[in-house]
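*Asks:* Got a predicted model here, sequence first, then my questions.
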Amino acid sequence: MTARHTPEDLAAANGRTLADVIAPDLDVLFCGINPGLLSALTGHHFARPGNRFWPALHRSGFTPRQLAPAEQEQLIGLGLGITNVVARATAGAAELRPEEYRTGGEVLRAKVAEFRPRWLAVVGIGAYRVAFDAPKAVMGRQEQTVGATGLWVLPNPSGLNAHYTPDSLAEAFAELRVAVRGPDPTAA
């Protein structure tokens, strides 16, 4: 059952933060740009119904079925986690300032040093470019690392990112899954 939230509920979530889904030694720590208002309100990452993170995660082979945002804690058992470049919730990433991305990048590097995921996958090329001072970065595997942690850039799964279809998003996520876990033995 889907809860209905009022515009006032969502407005009250502006500026809140969202707890990471994180543990030591994950295979992949996915990193969103920042929490949306619905995510901050519900406490679940990628909570907006039009967000394609959860379908892309499943369709790429990272999860055995499509998880709902409320099931995010199950990711830990699959070697996956979620954090954000910028902690504070906004109605849209356009509300963030470049210095927030840069500060968020420093916080993210410290998190990676502490939790040591094999890969950090930032979902959003613009956020990655500013947070990691890599203005010419392209999608996919990056040459830069954070210690022993590899860096990967994925497309932003927001429904607003119409440049990527559900199929092309799943393909981009699958390239990372292959790098992490090897080819899918069940694929034809």
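*Replies:* Yep, it's here.
*Asks:* only C-alpha atoms for contact and neighbour calcs from this point on.
*Replies:* Will do.
*Asks:* so what's residue 70 closest to, chain neighbours aside?
*Replies:* residue 44 (5.9 Å; CA to CA, 6 or more residues apart in numbering).
*Asks:* and that neighbour, how many neighbours?
*Replies:* For residue 44, the count of nearby residues is 22 (other CA atoms under 10 Å).
*Asks:* Quick check: it is in a helix.
*Replies:* No. The assignment for residue 44 by DSSP: H, G, I helix; E, B strand; the rest coil gives coil, which leaves it out of any helix.
*Asks:* I figured residue 83 hits residue 20, correct?
*Replies:* Yes. The criterion here is CA atoms under 8 Å, and residue 83 meets it with residue 20 at 4.9 Å.
*Asks:* Those two: who's more crowded?
*Replies:* The neighbour comparison of residue 83 against residue 20 (other CA under 10 Å) goes to residue 83, with 24 against 18.
*Asks:* putting a second one here so we can go through both:
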Amino acid sequence: MTPEELEAARDRLVPDVVAGGLRVLFCGINPGLLSAATGHHFARPGNRFWPVLHLSGFTPRRLAPGEQQELLLYGLGITNVAARATARADELSREELIEGGRILEAKVEALRPRWLAVAGVTAYRTAFGERHARIGPQDRTIGSTRIWALPNPSGLNAHWTLQTMAEEFARLRAAADADAPETDL
């Protein structure tokens, strides 16, 4: 894509990949410009979401962003805290993240996934007013939906390696599998 094509995608929306009763609803901070241009979540090649999803055991193979609808076959979905596409997440205002948290909460109440997994603990803290949240399961719930804060899979988050990120995603997968109704196993 050319820089002009990417810039033209600014502020576009990327449709959610959702259904009622998911095992895990993954939630990014907001779509990047390449995601908005392609209509596929976590589309930037350096983003580690798709490799980590596979390495952690959520999917039997590494899916490409263009295969995102296949997530529904595994009881998984994707949404974002903020819907507006930007070049970098730090272009979002605090108010946008807080409003996104309100919208996300309503979405979760309607869809009732067993787990909401927010990929980006800083965004989670802002969106939900949980200043001291850490990576891992949270005390807060939305109805019966439990929440897990995950590391941001962006390639810019160098603190987390592919392996350590996959280990954290695998902890969530184990928790989701442990509380699954027997018909899901």
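*Replies:* Alright, I've got the coordinates. Since the model is a prediction, treat every value here as computed from it, not as a measurement.
*Asks:* Drop the TM-score for these two in here.
*Replies:* Once the chains are laid over each other, their TM-score by TM-score structural alignment, normalised by the length of structure 2 reads 0.96; 178 aligned residues with a CA RMSD of 0.4 Å.
*Asks:* if we can go back for a sec, structure 2: which residue goes with the residue nearest to residue 70 of structure 1?
*Replies:* Aligned by TM-score structural alignment, residue 44 of structure 1 pairs with residue 40 of structure 2.
*Asks:* what's that match in contact with, if anything?
*Replies:* The contact partners of residue 40 of structure 2, by CA atoms under 8 Å, 6 or more residues apart in numbering, come to 14, 65, 66, 68.
*Asks:* tell me the contacts of the aligned partner of the second one in structure 1?
*Replies:* Pointing back at residue 65 of structure 2 there. By TM-score structural alignment, residue 65 of structure 2 lines up with residue 69 in structure 1. Counting by CA under 8 Å, 6+ apart, residue 69 of structure 1 makes contact with 44, 45, 46, 47, 54.
*Asks:* at 7 Å what do you get?
*Replies:* 44, 45, 46, 47 (CA atoms under 7 Å, 6 or more residues apart in numbering).
*Asks:* Show me the subset of those that structure 2 keeps too.
*Replies:* Counting by both residues aligned by TM-score structural alignment, their matches' CA atoms under 7 Å, the members of the contacts of residue 69 of structure 1 that carry over to structure 2 are 44, 45, 46, 47.
*Asks:* burial count for the third one?
*Replies:* As a burial measure, residue 46 of structure 1 scores 25 neighbours (other CA under 10 Å).
*Asks:* Over to residue 176 of structure 2?
*Replies:* Neighbourhood size, residue 176 of structure 2 [other CA under 10 Å]: 17.
*Asks:* likewise residue 50 of structure 1?
*Replies:* With neighbours defined by other CA under 10 Å, the count for residue 50 of structure 1 comes to 11.
*Asks:* dump the residue contacts of it.
*Replies:* 158, 159.
*Asks:* mind checking which helix or strand it is in?
*Replies:* Under the criterion DSSP states H and E, no helix or strand holds residue 50 of structure 1.
*Asks:* so what corresponds to residue 123 of structure 1 in structure 2?
*Replies:* When structure 2 is aligned by TM-score structural alignment, residue 123 of structure 1 is paired with residue 119.
*Asks:* Please name the residues that touch residue 165 of structure 1.
*Replies:* Shown in contact with residue 165 of structure 1 (CA under 7 Å, 6+ apart): no residues.
*Asks:* next one: residue 40 of structure 1
*Replies:* 13, 16, 17, 18, 89.
*Asks:* For residue 108 of structure 2, see how far away the residue opposite residue 29 of structure 1 in structure 2 once aligned is.
*Replies:* Mapped onto structure 2 by TM-score structural alignment, residue 29 of structure 1 lines up with residue 25. Look at residue 25 of structure 2 and residue 108 of structure 2: by CA to CA, to the nearest Å, they are 8 Å apart.
*Asks:* For those two, indicate the residue with more neighbours.
*Replies:* residue 25 (30 against 21).
*Asks:* Mind giving me the packing neighbours of the helix or strand harbouring that one?
*Replies:* Residue 25 of structure 2 belongs to strand 24-28 when assigned by DSSP H and E. Counting contacts by 3 or more CA pairs under 7 Å, 6 or more residues apart in numbering; DSSP states H and E, strand 24-28 of structure 2 packs against strand 76-80, strand 115-119.
*Asks:* could those go into CSV alongside distance to residue 138 of structure 2?
*Replies:* Listed next are those as CSV, based on distance: least, CA to CA, whole Å:
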stretch, distance to residue 138 of structure 2
strand 76-80, 18
strand 115-119, 10
